[in-house]
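Participant: Fold the following and give me the result.
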Amino acid sequence: MEHIEAIAALHDPVRRRLYAYVAAQGREVGRNEAAEAVGVARTLAAHHLEKLVEAGLLESGSRRLTGRSGPGAGRPAKVYTRTRAERVVSLPARDYRTAAELLAEAAERAGLDDGLRA
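Facilitator: As a prediction, this is how the structure comes out:
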């Protein structure tokens, strides 16, 4: 169920574009960069990025994007990366045992198993 909820978080088109952008970068992405890339306001991007973190699709952290350090370097920016966790959803859930039983029954009815018996 957790995987379905995570995938459902991508229903919103802005959220989906933000996720696609961050995932494609392969590095940390700041809120400003993500907002500019998908053409939305920074506050809207921040909202959707946090929803993606809550859903477990992105991870967040913080670092200084300017490269400066020490006093006067400013506050670290929030950055996002794609989570390494894999999400898989199959609707309906795959039931290989039932599929195998149905296939075996169909083969038997069609007489396809006669060669195996001989």
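Participant: Every contact and neighbour count from this point should use C-alpha atoms.
Facilitator: Will do.
Participant: What's the first helix or strand after the helix or strand where A99 lies?
Facilitator: In the assignment (DSSP states H and E), A99 maps to helix 96-109. Next helix or strand after helix 96-109 toward the C-terminus (DSSP H and E): helix 114-117.
Participant: quick one more, to check against the first:
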Amino acid sequence: MFVEHSKEAPRPDVSAVAALDEPTRRRLYNHVVRQPGPVSRDEAAEALGLARQTAAFHLDRLADESLLDVVYERRSGRTGPGAGRPAKLYRRSARQVAVTIPERHYELAGRLLAQALEESESTGEPVRPVLHRKARELGTRLAGPDQA
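Facilitator: Next up, the predicted model:
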């Protein structure tokens, strides 16, 4: 079995979520992920009552977004020369998709809070003013010297 991942450069998760906004594409995605094994274009089209070309278009778009993986395998059981071309099949990708708007940086917030707690404990200064100072210092560093 050969697995092909998307040839496109990785895009933000928001693009993958947007791809699922199209109702036919979302139905195809849901169908594929519920199956125990890879699904062919013909199987997906028949299961959802779609034209094969429509199913192929949407399945390939889902693969382009890395929501589905493409695998090639012979289903006839025959091998060697004359066995025919392997079928293009689709299965759920292992990719995890998460979108928050605006983007959150929980690790950064946690690190700032931990530093503020540590400094507060060693100096006796209340945590809130230390946290505000640390956040302001970090913001100034991130903005760069030209932005200050």
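Participant: now the strands for structure 1?
Facilitator: Assigned by DSSP state E, the strands in structure 1 fall at 29-30, 58-63, 77-82.
Participant: For the last one, enumerate the helices and strands it packs against.
Facilitator: Applying 3 or more CA pairs under 8 Å, 6 or more residues apart in numbering; DSSP states H and E, one finds that strand 77-82 of structure 1 contacts helix 13-25, strand 29-30, helix 31-38, strand 58-63.
Participant: what span of structure 2 lines up against the third one?
Facilitator: With TM-score structural alignment applied, helix 31-38 of structure 1 matches the range 41-48 in structure 2.
Participant: In contact with Y90 of structure 2, which residues?
Facilitator: Counting by CA atoms under 8 Å, 6 or more residues apart in numbering, Y90 of structure 2 makes contact with 32, 38-41, 59, 63, 68-71.
Participant: Of these, which is the nearest to R95 of structure 2?
Facilitator: L68 (8.5 Å; CA to CA).
Participant: Look up how far E4 of structure 2 lies from that closest one.
Facilitator: L68 of structure 2 is 10 Å from E4 of structure 2, where distance means CA to CA, to the nearest Å.
Participant: The residue mapped onto A87 of structure 2 from structure 1: how many residues sit nearby?
Facilitator: Aligned by TM-score structural alignment, A87 of structure 2 pairs with A77 of structure 1. Residues lying near A77 of structure 1 (other CA atoms under 10 Å) number 16.
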